[in-house]
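Peer 1: give me a 3D structure for the following:
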Amino acid sequence: MEKILIIDDEAAICSSLTFALEDKYAVKSTTDPLQAVMWAKEERFDLCLLDLKIGNVSGIEILMELKGIQEDLIVIIMTAYGTIASSIEAIKKGAYSYLTKPLNKEGLYSIVEQALKFQKLNRQVEYLSQELEKKYNYKGIIGKSPLMKNVFTLIEKLKDVETNVVISGESGTGKELVARAIHFSGKRKKEPFVAVNCAAIPENLLESELFGFKKGAFTGAAGDQMGKFQYANNGTIFLDEVGDMPMALQAKLLRVLQLKQVTPLGSNHPIELNIRVIAATNKDLKKAVEAESFRQDLYFRLNVVEISIPPLREKPQDLPLLFQHFIQSYNKELNKKIKGLSEEAQNCLLQYHYPGNIRELANILEYAMLMTEEPYIQLGNLPLELQKKSSAVFAYNQNPVDSLVGLTLDEMEKLLIEATLKKNEGQRKKTAQMLGISERGLRNKISKYKIDK
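Peer 2: Below you'll find the predicted structure:
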């Protein structure tokens, strides 16, 4: 049975409302707002009927206090005809609706029933959202697409073995998250996980950063320093962007991996290592080997197993889950209460191709949540560049010729290819024929424009 709290400074109204509702609901009523707040702290109510003015106390203040105690409490404001404007202000502060006095019994029953149904639906949505988050969240990695399920399967197979792993993928796809999932779900999880970005450290410092040095090893070496390999001993070292490592240092890294020992700069005493190496790259290492910018022997030493992380544009099924995940995450971080995306905002985000992948999506949603004070993110809250792209797609669909004015040739070509693919239900051969180009040419343009088809 749902529980209803009634707060009104007229005892007669409290009594009449209690009498009207107690056959169907568990009802508590009081003329004292402080008593009501105390009850709300002690037990959970489903709905509150709250007078807009309780003696000298503002109903809006009580509303905000009650919502602070129980966020999903449904509050219906009761007000006289002359204060409807104040009731609307209360709705902006979180009230569900308002009733005008004198109260109509049928209207009361109707709005209470409607409000409780709304709350039940909201609670179900919240529960299902949490269940979906659990179901499709693997060690902090969100995804339900077949491509991501394959990644999860590989993590499970690799977590408790000593095999070296290379994680490949575009920037922003979450390569370090995968590396951390392998480490923290495996037998080394209680040991150190040390991440090194090989592209972010200057070439002349990277060697000492990795292997450490002894006092006096070079000018400025005022004392001994442990390298990252030593810090990671017994655990995992994650070499991010390993494809950017200088060739001379690649040879030294190979020796460390072969001998399973590291010698700090300026020392003659090697240190034994019990370490797992996970590397990551946004480059094609096979092509780097062919171009002689990456050592073949190091490639084979590192790349026993490769995990390829798909770009976001190749797994559109994961987008709604990621929207939900980041909104929930930023709600906590930014102290917001955003419920989701408007239809227009969601359609815009679903159409975008995300060259920066998950990192870019996270930035877009953080920006949008900073820009909105409403329960749902609107199209106008998204970055201007996304709004322009969304408007261009909409305009093209409505009036293809006029909408092309102002676009670059590349943008027009991309829209034309997307529209033709859609018309042909993704059939590339038919699309190529209609566009008057070869299938290979179409394939190259789809790759160039990162068209999700």
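Peer 1: contacts and neighbour counts: CA atoms only from here.
Peer 2: Noted.
Peer 1: for the stretch 201-350 of the chain, which segments count as strands?
Peer 2: Assigned by DSSP state E, counting those that start in this stretch, the strands in the stretch 201-350 of the chain fall at 212-213, 225-226, 236-240, 261-262, 271-272, 276-281, 305-308, 340-341.
Peer 1: now the second one, please; I'll put the structures next to each other:
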Amino acid sequence: MDKDKVKILVIDDEPKVSWLLSEGLGKIYEIVYAKDGLEGLQMVSKTKPSLVLLDIKMPGMDGLEVLDKIKSMDRLTEVIMLSGHGETKNVVESIKRGASEFINKPFDVKEVEIHIQSVLEKTRLKRELDHLKNELKTKSQYEILVGDSPKMLQIKTIIEQVADSELTVLIRGESGTGKEIVARMLHTLSSRKNEPFVKVNCAAIPRDLLEAELFGYEKGAFTGAHKTKPGRFETANKGTIFLDEIGDMPLELQSKLLQVLEQYEFMRVGAIRTIKVDTRILCATNRDLNKALKDQTIREDLFYRLNEVTINLPPLGERREDIPLLIEHFLQKYNTLYDKKYRPLSSRSIELLQEFDWPGNVRQLENLIKQVVVREDEEIIYDTLKTPSVQTGSYSPQKPSFSETRNYSLKKRVGDAVAHEEKALISEVLSKTNWNRRKAAGLLEISYRSLLYKIKEYQLAG
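Peer 2: So this is what the prediction gives:
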């Protein structure tokens, strides 16, 4: 039986109907059939069909009763009703009880095929929508600021204090430290939470388009402006606008932004009247704005206006005590998102992750944990951290050698002993197989990739 075929159960007391559908649709679908309601319910339980074609008039248990029982067993099972008695009351009652469609007998097989395709397509779209909703729910659930180090607790306190205010907040920090998460938290904890949150990356939009993107434009304002277009500030009305990389905003636009900050009004490009908006403004940058002020690449009045409240996010290297919490958080996030059941990391992996310098900050750690979960392979950590492109110069995750200075830590002594024996055994097996790595991996009962990693880790050479 073709496992890729959609399974359709036909419940009808007329053998001719089942035969006709099997002959006409058997090449496309897997057709199974039952001669009455009782057998049909047993088949639903046993075969788990994607779709049921159900006759409404049968001896014993009628179609409507069978429909009720099918829906009580699995409400997601789609049912198309068949009837030679197409009374309106039957059609309405069937739909009320959960039937997807209603086909009158006698029917043309091609007509039935069209109905089946329509129902299956609707089912596919519904499942896709449910998946996207769950994914969105998962993402929002995990868009929180993780960490209980003193610096992070102080930041969380500031967020709670200023979230439900109209103060302009400037979020500063290196790339990957979580500036957008802070902005979204400020929005979510405010009275504007049910209104739009609009993000604009000032560095990603070309200078000559940024004004039109932020403030909109009137029809005919420039070549190609065939119709009036509202800007991001109008879109964010009643809500929050998040201006990321504010330090990259051109000097000539800063005066217009200042006008919005102070008077809550602006003009579209090519317009002659002002537009009023009620928008909370949050900004973020990874640039040194004090230096930008000295270099005169940011207006002094805008600088002080943006500085009503400043949140400084520390790089991950300055809050290493939060790394175990972040690891657990990302493991849960991606296990849920990708329907995985990947186990917690080993203590050795966590230690290595805590020792690393993380030039890409939390984003770099998150991407690494995502790979581990998706590929279900913890060794990715060691391979990645040893790669020169992610090294910062001083750190290299080498496994401690057995000959290191004597240490009374039981955990470390056991780890050293295991490493020593592992290296010796791998060397012995490689010699025995004349360095046939695939053969050696088979004898060691580990994957070929794992063996290559161990050879590299212990610096073994043939």
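Peer 1: and the TM-score between them?
Peer 2: Taking TM-score structural alignment, normalised by the length of structure 1 as the basis, the two superposed chains have a TM-score of 0.54; 261 aligned residues with a C-alpha RMSD of 2.4 Å.
Peer 1: can you add distance to Glu413 of structure 1 and mean neighbour count and give the strands of the stretch 201-350 of structure 1 back as TSV?
Peer 2: Shown next, in TSV, are the strands of the stretch 201-350 of structure 1 (distance: least, C-alpha to C-alpha, whole Å; neighbours: other C-alpha atoms under 10 Å):
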stretch	distance to Glu413 of structure 1	mean neighbour count
strand 212-213	53	22
strand 225-226	54	16
strand 236-240	36	25
strand 261-262	54	20
strand 271-272	58	14
strand 276-281	31	24
strand 305-308	30	18
strand 340-341	30	20
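Peer 1: looking at these, which is nearest to Lys175 of structure 1?
Peer 2: Of all the strands of the stretch 201-350 of structure 1, strand 276-281 sits nearest to Lys175 of structure 1, with 6.6 Å by C-alpha to C-alpha.
Peer 1: mind giving me the packing neighbours of the closest one?
Peer 2: Secondary-structure packing of strand 276-281 of structure 1 (3 or more C-alpha pairs under 8 Å, 6 or more residues apart in numbering; DSSP states H and E): strand 165-168, helix 175-184, strand 236-240, helix 296-302.
Peer 1: 7 Å - rerun?
Peer 2: Packing partners of strand 276-281 of structure 1 (3 or more C-alpha pairs under 7 Å, 6 or more residues apart in numbering; DSSP states H and E): strand 165-168, strand 236-240.
Peer 1: between those, which one is nearest to Gln346 of structure 1?
Peer 2: strand 165-168 (29.0 Å).
Peer 1: that closest one maps to which residues in structure 2?
Peer 2: Aligned by TM-score structural alignment, strand 165-168 of structure 1 falls on residues 169-172 of structure 2.
Peer 1: what residue of structure 1 takes the place of Ser149 of structure 2?
Peer 2: By TM-score structural alignment, Ser149 of structure 2 lines up with Ser145.
Peer 1: just how off-centre is the match of strand 165-168 of structure 1 within its chain?
Peer 2: When distances are taken as C-alpha atoms, centre = their mean, to the nearest Å, stretch 169-172 of structure 2 is centred 25 Å away from the chain's centroid.
Peer 1: same deal with stretch 334-343 of structure 1?
Peer 2: 13 Å.
Peer 1: could you dump the strands of the stretch 201-350 of structure 1 to JSON lines with distance to Tyr109 of structure 1?
Peer 2: Formatted as JSON lines, the strands of the stretch 201-350 of structure 1 follow (distance: least, C-alpha to C-alpha, whole Å):
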{"stretch": "strand 212-213", "distance to Tyr109 of structure 1": "75"}
{"stretch": "strand 225-226", "distance to Tyr109 of structure 1": "72"}
{"stretch": "strand 236-240", "distance to Tyr109 of structure 1": "62"}
{"stretch": "strand 261-262", "distance to Tyr109 of structure 1": "77"}
{"stretch": "strand 271-272", "distance to Tyr109 of structure 1": "77"}
{"stretch": "strand 276-281", "distance to Tyr109 of structure 1": "62"}
{"stretch": "strand 305-308", "distance to Tyr109 of structure 1": "58"}
{"stretch": "strand 340-341", "distance to Tyr109 of structure 1": "30"}
